[in-house]
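Structure for the following, please:
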Amino acid sequence: MVSIAALIPIVIGLFGAAIVIPWDKTIITEPLPRNTTATENCGLINDPKYRRRTVFFPSKGLQLEGWLYTPKGVEGRPPIVVLAHGIAGQKDMGLHPFAEVFAQRGLAVLTFDYRNFGGSDGEPRNWVSPKRHLEDWEAALDYVRSTLGAEVDVTRIGLWGTSFAGGHVLVTAAKEGGNISAVVSQVPHLSGFEVSKQSLKSRGVPQSVRLFLAGLHDRARDLVGLPPAYLKVAGPPGSNSFMELNDADMQLYLAKHPEHYMGGWQNRVLARLANEMSRYNPIHYVPKIKAPVLLVATMKDTLCPIAVAHRAAELNSNIQLLEKDVGHFDVYLGDLFDEVSVAQARFLVEKLGAVVPVHEAAEALPLL
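Below you'll find the model as predicted:
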């Protein structure tokens, strides 16, 4: 009979091999270096209706990069809306069109990259963490209040977030209480528990376990000082990616991306996110929100279930629900983008008390 003492080195050896050797071909351990080369879409914009410049501010000892939009043709200091992206997203992945619509209608806008993404500092790259994201939202608000008071009205602040950040803005608004004047939450992540249940149903138990174990593998590598392990952000069904998308959704997801990414972004994210998703439930914060909320939900959303959006609307009378009979990624493009973004601008203009610029005076903005 083999003694326990004799088995210990074998167990340690197997554990060590599991840490060092990617046991799943979907796990990526090649380094993802930051690329600081400027891309063609990240510079100053001096539009007839607004101006955009790059700004920097600190978060937990690192520097975040943002774009600050200031409207033209308005008197006094405009209210400001703070924007950020969803899971593994950054500001050059389709946020500029929303910010432009808002700035054209008299709103100042700050959109920023989380730590480890885009123009912001931080290693390893493409680290998605709800806790870290929420800290960056706090840092953005601190920057607005401490630095931008001469340019914008810091007593009238709105929050705008999409997908994963659609949940972040709800959590942030709940924590901020009366300091936030309006919130737009677009196709939001509301319940990690419900998303995990839906994922388990669609992926099956073996594939779900595979995803979870990849997260543990990444954490184990971190504990022993090895480079991180990544999984794809988006991939086809069965790809062991965080978003398993059919061909149509994949095309929509990529359509809002630039030709060249800021920071050298790649389609991968630290696998440790697989061990955090189910514990992140922004819906628990919804009853505490004091600000008016426009919640934009899509009825064919396979990532953020519409039923959870309905539940959120029932939890707080300040929530106005806008539903569209499309999928998760349809709101970023084409005629639906035009419709949704203008509806959001109208909501923000009303709730933040923005002054419509002279160049927009002939274009009345009827309320929702």
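
can we go C-alpha only for contacts and neighbour counts from here?
Fine.

could you pull out the strands for the stretch 201-350 of the chain?
230-231, 234-235, 243-244, 269-270, 293-298, 319-324 (DSSP state E, counting those that start in this stretch).

Switch these over to JSON lines; also include mean neighbour count and distance to P130.
JSON lines is the format used below for these (neighbours: other C-alpha atoms under 10 Å; distance: least, C-alpha to C-alpha, whole Å):
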{"stretch": "strand 230-231", "mean neighbour count": "27", "distance to P130": "17"}
{"stretch": "strand 234-235", "mean neighbour count": "20", "distance to P130": "18"}
{"stretch": "strand 243-244", "mean neighbour count": "20", "distance to P130": "17"}
{"stretch": "strand 269-270", "mean neighbour count": "26", "distance to P130": "13"}
{"stretch": "strand 293-298", "mean neighbour count": "25", "distance to P130": "20"}
{"stretch": "strand 319-324", "mean neighbour count": "18", "distance to P130": "23"}
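
The structure of the following sequence is requested for comparison with the preceding one:
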Amino acid sequence: MLKILTLAAATAVALGSSAFAAPRVERVTFASHGEQIVGDLYLPEDMDPAKAQPALVVTGAWMTVKEQMAARYAREMADRGFVALTFDFRGWGESGGARRQYEDPGAKIADIEAAVAYLATRPEVSKDRIGGLGICASSGYMVTAAAKDAAIKSVALVAPWLHDAEVVEQTYRGKDGVARLEAAGNAAEAAYRRTGKQAFLPAASLTDQRAIMFKVPYYTEADRGMIPAWRNEADPAFWRGWLTFDAIQAAPRLHRPFLMVHSEAAAIPQGAHKFYARLTGPKQELWLDNVTQFDFYDGAVPVEAATDAVAAHFRTTLGSAGEAGQ
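You can find the predicted model right below:
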């Protein structure tokens, strides 16, 4: 079912929401492919430890750490009664991994599966009621993991970046633009293999045109995404792996209940429409009117509207705390 919600209506939803108790946050560690992963586990403040809880793995945009938009959404989901895990992928933030600041779709998919497996060991979690919430670029990683990992029982995406080769060309200035980025990535990879040393570019900048994200908000704003925990660098060797990653191919194989929250004013909505059309399982979508990609990360009204919808989806598909489950 398609729903379109204006900002005025979303504001009414937000203002009408109940007040929530602050969640507790526990630092956790687990392993993924021999490396230590560091995460934050958000626990509802009023959680009954004797009752099994539905739980979520929450992942954020590319090149980010757990304290950015993933933390905002995990806290919101814990406010709404869910155990929520955020973590730093290998090579990012506090997690292990020799190669740093390198966007690797395959590795991140594997880390999501490791996070789900870890949640299943937690005594407060119903191991058969674990869902995945992906934001922006990690949406593609989340759906790919869910398409093959039966432990992920339900999926929700917010402002999803979902591309295939066609959408990549539309996004990165055609075949020539894609070829230029791939060439830059190949050169960086060749240098890394030759020297064993990484060369970094700014991940985001308002002034440095070499930045992967040039003249973008959020990451360049100290009161938003430009936080001390985030290292503003990226290894440009990632380009080929990113550009050839196909998130849309997962759609026909994803049979879990699915919700998508997006806006035509946010990033590559054509990819989201393409993905949604190819889904064969139970699905719902909510399109918010005139919400930018970055406002989905921390804007009070869009976040409230998105998390209310996501919570309703997971309550329907995973149940509430204390319901039957292992």
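
And the TM-score between them?
The TM-score (TM-score structural alignment, normalised by the length of structure 2) is 0.83; 298 aligned residues with a C-alpha RMSD of 2.5 Å.

quick revisit: mind checking the strands of the stretch 201-350 of structure 1 for the one nearest to P58 of structure 1?
strand 269-270 (22.6 Å; C-alpha to C-alpha).

so that closest one matches what in structure 2?
Strand 269-270 of structure 1 lines up with residues 234-235 of structure 2 when matched by TM-score structural alignment.

what does the matching stretch contact?
Stretch 234-235 of structure 2 is contacted by residues 63, 100-103, 188, 198-203, 212 when judged by C-alpha atoms under 8 Å, 6 or more residues apart in numbering.

Sort out for me which of those are in helices.
The helices, defined by DSSP state H, take in A188 from those.

Give me the buried subset of the contacts of stretch 234-235 of structure 2.
By neighbour count, with 16 or more other C-alpha atoms under 10 Å, those hold 63, 100-103, 188, 198, 200-203, 212 as buried.

Secondary structure element for T172 of structure 1, which one?
helix 164-176 (DSSP states H and E).

average gap between whichever helix or strand comes after that helix and structure 2?
Per DSSP H and E, helix 164-176 of structure 1 leads on to strand 182-186 as the next helix or strand towards the C-terminus. When structure 2 is overlaid, strand 182-186 of structure 1 sits 1.2 Å from its aligned residues on average, using mean C-alpha distance after the TM-score superposition for structure 1.

Can you check which part of structure 2 strand 182-186 of structure 1 sits on?
The aligned range for strand 182-186 of structure 1 is 154-158, by TM-score structural alignment.

ok, and what's touching the matching stretch?
130-136, 139, 142-143, 146, 256-262, 296, 306, 310, 313-314, 317-318.

If we use 7 Å, what do you get?
131-136, 139, 256-262, 310, 317 (C-alpha atoms under 7 Å, 6 or more residues apart in numbering).

Looking at the residues you listed, which one is closest to I112 of structure 2?
G132 (8.8 Å).

Alignment lookup: that closest one to structure 1.
Per TM-score structural alignment, G132 of structure 2 is aligned with L159.

And for L286 of structure 2?
Aligned partner of L286 of structure 2 by TM-score structural alignment: L322.

Looks like its match contacts T298 (just checking).
No: at 8.5 Å, L322 of structure 1 does not count as touching T298 under the criterion of C-alpha atoms under 7 Å.

The stretch 51-200 of structure 1: helices as residue ranges?
Taking DSSP state H, counting those that start in this stretch as the test, the helices found in the stretch 51-200 of structure 1 are 96-104, 130-147, 164-176, 192-203.

need these in a markdown table with mean neighbour count, can you?
Compiled in a markdown table, those are given as follows (neighbours: other C-alpha atoms under 10 Å):
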| stretch | mean neighbour count |
| --- | --- |
| helix 96-104 | 22 |
| helix 130-147 | 18 |
| helix 164-176 | 25 |
| helix 192-203 | 16 |
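
Go through those helices and name the closest to L223 of structure 1.
helix 130-147 (18.6 Å).
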